[in-house]
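Sharing a model prediction with you, sequence too.
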Amino acid sequence: MDKKAATTADTMELLLLNQTAIRTALEELSLWVSQRGSTHIHENVLVALTTLDTHAEAISIGIERLRS
């Protein structure tokens, strides 16, 4: 792997870690909101979290390709 690909992979990995942290925080907030009766908001957040999960998988594949 050349230096440029390694730098790109490292940067993407940091972005993925940030995305994972944001996802976790959103999930915690969503559960808190749901417990207070706003189940509609909770359901909307779950849809967004599914999208984040899908994108995280694609990013992980891209990182693997850069590292190979």
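Now that the structure is in, tell me what you want to look at. Numbering: from 1, shown residues only.

contacts, neighbours, all on C-alpha from now
OK.

quick one: the strands in the protein?
With DSSP state E as the criterion, the chain has no strands.

If you count residues, where's the longest helix of it?
helix 3-35 (DSSP state H).

Run through the neighbouring helices and strands of that one.
Judged by 3 or more Cα pairs under 8 Å, 6 or more residues apart in numbering; DSSP states H and E, helix 3-35 is in contact with helix 39-67.

tell me what the helix it packs on is packed against?
Helix 39-67 packs on helix 3-35, going by 3+ Cα pairs under 8 Å, 6+ apart.

Would you indicate which residues of the helix it packs on are buried?
By neighbour count with 16 or more other Cα atoms under 10 Å, helix 3-35 contains the buried residues Ala9, Met12, Glu13, Leu16, Gln19, Thr20, Arg23, Leu26, Glu27, Ser30, Leu31.

Please compare the first structure with the one that follows:
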Amino acid sequence: MPGNSDTNITIADALTLLLHNQHALGAAIEEITAWISGAGADIVADNAVAALETLDTNATAITNAIMRLRQC
């Protein structure tokens, strides 16, 4: 089904862009976390690390979905 393949490519491309955004946000949070930790706000830094873990988990799921879409 050509339409389905085109749709999968479009969705995979959009997810790829979102994944790139997610990686950029993760990098920014890492930088801010290092700065916050250096300022002695360890509880806030710990919360930021938890947010990074969520981003990593979700990035894995998004990557898997992209790979499945691109195989169809």
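Alright, I've got the coordinates. Values in this document were obtained by computation on a predicted structure and should not be read as measured data.

quick one: what's aligned to Leu14 of the first structure in the second structure?
Alignment note (TM-score structural alignment): Leu14 of the first structure maps to Leu17 of the second structure.

where does its match sit relative to Ile43 of the second structure, distance-wise?
32 Å (Cα to Cα, to the nearest Å).

Also Gly3 of the second structure?
50 Å.

my read: Thr33 of the second structure touches Val49, true?
Yes: the pair Thr33 of the second structure and Val49 passes the contact test of Cα atoms under 8 Å, sitting 7.2 Å apart.

Please name the residues that touch the residue nearest the centre of the second structure.
With distances taken as Cα atoms, centre = their mean, the second structure has Gln22 as the residue nearest its mean C-alpha position (3.3 Å). Contacts for Gln22 of the second structure (Cα atoms under 8 Å, 6 or more residues apart in numbering) come out as Leu55, Ala59.

try 7 Å this time
Leu55 (Cα atoms under 7 Å, 6 or more residues apart in numbering).

Also Leu18 of the second structure?
Counting by Cα under 7 Å, 6+ apart, Leu18 of the second structure touches no other residue.
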